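[1] Structure, please.
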Amino acid sequence: MFTTKALTLSALSLSMAIMSSGMASADDIEKKCRIYANTALAQYNVAIKHNCGYGGPVWSNDFMHHYGWCLRGNNHKQVQWGTNLRIKGLKTCKGN
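    Predicted coordinates:
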């Protein structure tokens, strides 16, 4: 079970990994994108469990949607944006 706190810690870990990487190799980017997509799905599942009613691409339940977005261009440098947006949404929905 994922809590808002656990997802926040996951997002912080992801952010630290991204910031510390500097010039990321293709393998590093792929790994970060896999983590990002899995985090997005976990956040989606929490939103569903709490009947948050969110939609749109940021709240997609499709792993390949998030993973593919992350791999395109320099999006891997912006994954924190989507993760933080979902964290904010979950906190609002759950009243935390």
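[2] C-alpha only now, for contacts and for neighbours.
    Noted.
[3] need the longest helix for this protein.
    Secondary structure assigned by DSSP state H gives helix 26-49 as the longest helix of the chain.
[4] what helices or strands is the following helix or strand past it leaning on?
    Next helix or strand after helix 26-49 toward the C-terminus (DSSP states H and E): helix 63-71. Under the contact criterion of 3 or more Cα pairs under 8 Å, 6 or more residues apart in numbering; DSSP states H and E, helix 63-71 touches helix 26-49.
[5] Can you tell me the element Lys91 falls in?
    Counting by DSSP H and E, Lys91 is found in helix 79-94.
[6] One more, so I can put them side by side:
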Amino acid sequence: MADFFKDMEQKLSGVISDLGKKTEDTIEIQKIKSDIRSLKRANERDLIDIGRMVYEKFQHGEIRDTDYITFCEAIEKREETIERQEEEIVRIREGR
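    The predicted model follows:
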């Protein structure tokens, strides 16, 4: 009977140790994933800032690369469409 409890204690000890290790691993993995998300968000902010800087240079006639110009012209057309739609909203509201 003493052997039974000894075996049970060892098995229980092993299970608890495994659970502790898995918990530590899970916490470490979550921390790493959080760090990765933070780094990706920082990259997204920087890419947005780069795009904004390129567009501002385009507006001042400082961009010559046709790849950039294509994107900037598309942005410009959308800005014009937005402006027309905002004017339409004003006209609709004033007509009421």
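[7] Drop the TM-score for these two in here.
    Comparing the chains after superposition, counting by TM-score structural alignment, normalised by the length of the first structure, produces a TM-score of 0.34; 41 aligned residues with a Cα RMSD of 3.3 Å.
[8] Just want the angle from the helix holding Lys91 of the first structure to helix 26-49.
    Between helix 79-94 of the first structure and helix 26-49, the angle comes out at 10 degrees (axes from the mean of the first three to the mean of the last three Cα atoms, to 10 degrees).
[9] in helix 79-94 of the first structure, what's buried?
    Residues Val79, Gln80, Gly82, Thr83, Arg86, Ile87, Gly89, Leu90 are the ones in helix 79-94 of the first structure that count as buried (16 or more other Cα atoms under 10 Å).
[10] For the last one, give its distance to Thr83 of the first structure.
    According to Cα to Cα, to the nearest Å, Leu90 of the first structure stands 11 Å off from Thr83 of the first structure.
[11] Tell me the one of the buried residues of helix 79-94 of the first structure nearest Ala47 of the first structure?
    Leu90 (6.4 Å; Cα to Cα).
[12] if I read this right, that closest one contacts Ala47, doesn't it?
    Yes: Leu90 of the first structure is within contact range of Ala47, at 6.4 Å (criterion: Cα atoms under 8 Å).
[13] Going by contacts, tell me the helices and strands next to the helix or strand containing Leu7 of the first structure.
    Secondary-structure assignment from DSSP H and E places Leu7 of the first structure in helix 4-21. Using 3+ Cα pairs under 8 Å, 6+ apart, the elements in contact with helix 4-21 of the first structure are helix 26-49, helix 79-94.
[14] between it and helix 79-94, what angle do the directions make?
    Using the same axes, to 10 degrees, helix 4-21 of the first structure lies at 170 degrees relative to helix 79-94.
[15] before we move on, back to that, with distance to Ser10 of the first structure as extra columns, can I get the helices and strands packed on helix 4-21 of the first structure in CSV?
    Converted to CSV, those look like this (distance: least, Cα to Cα, whole Å):
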stretch, distance to Ser10 of the first structure
helix 26-49, 7
helix 79-94, 9
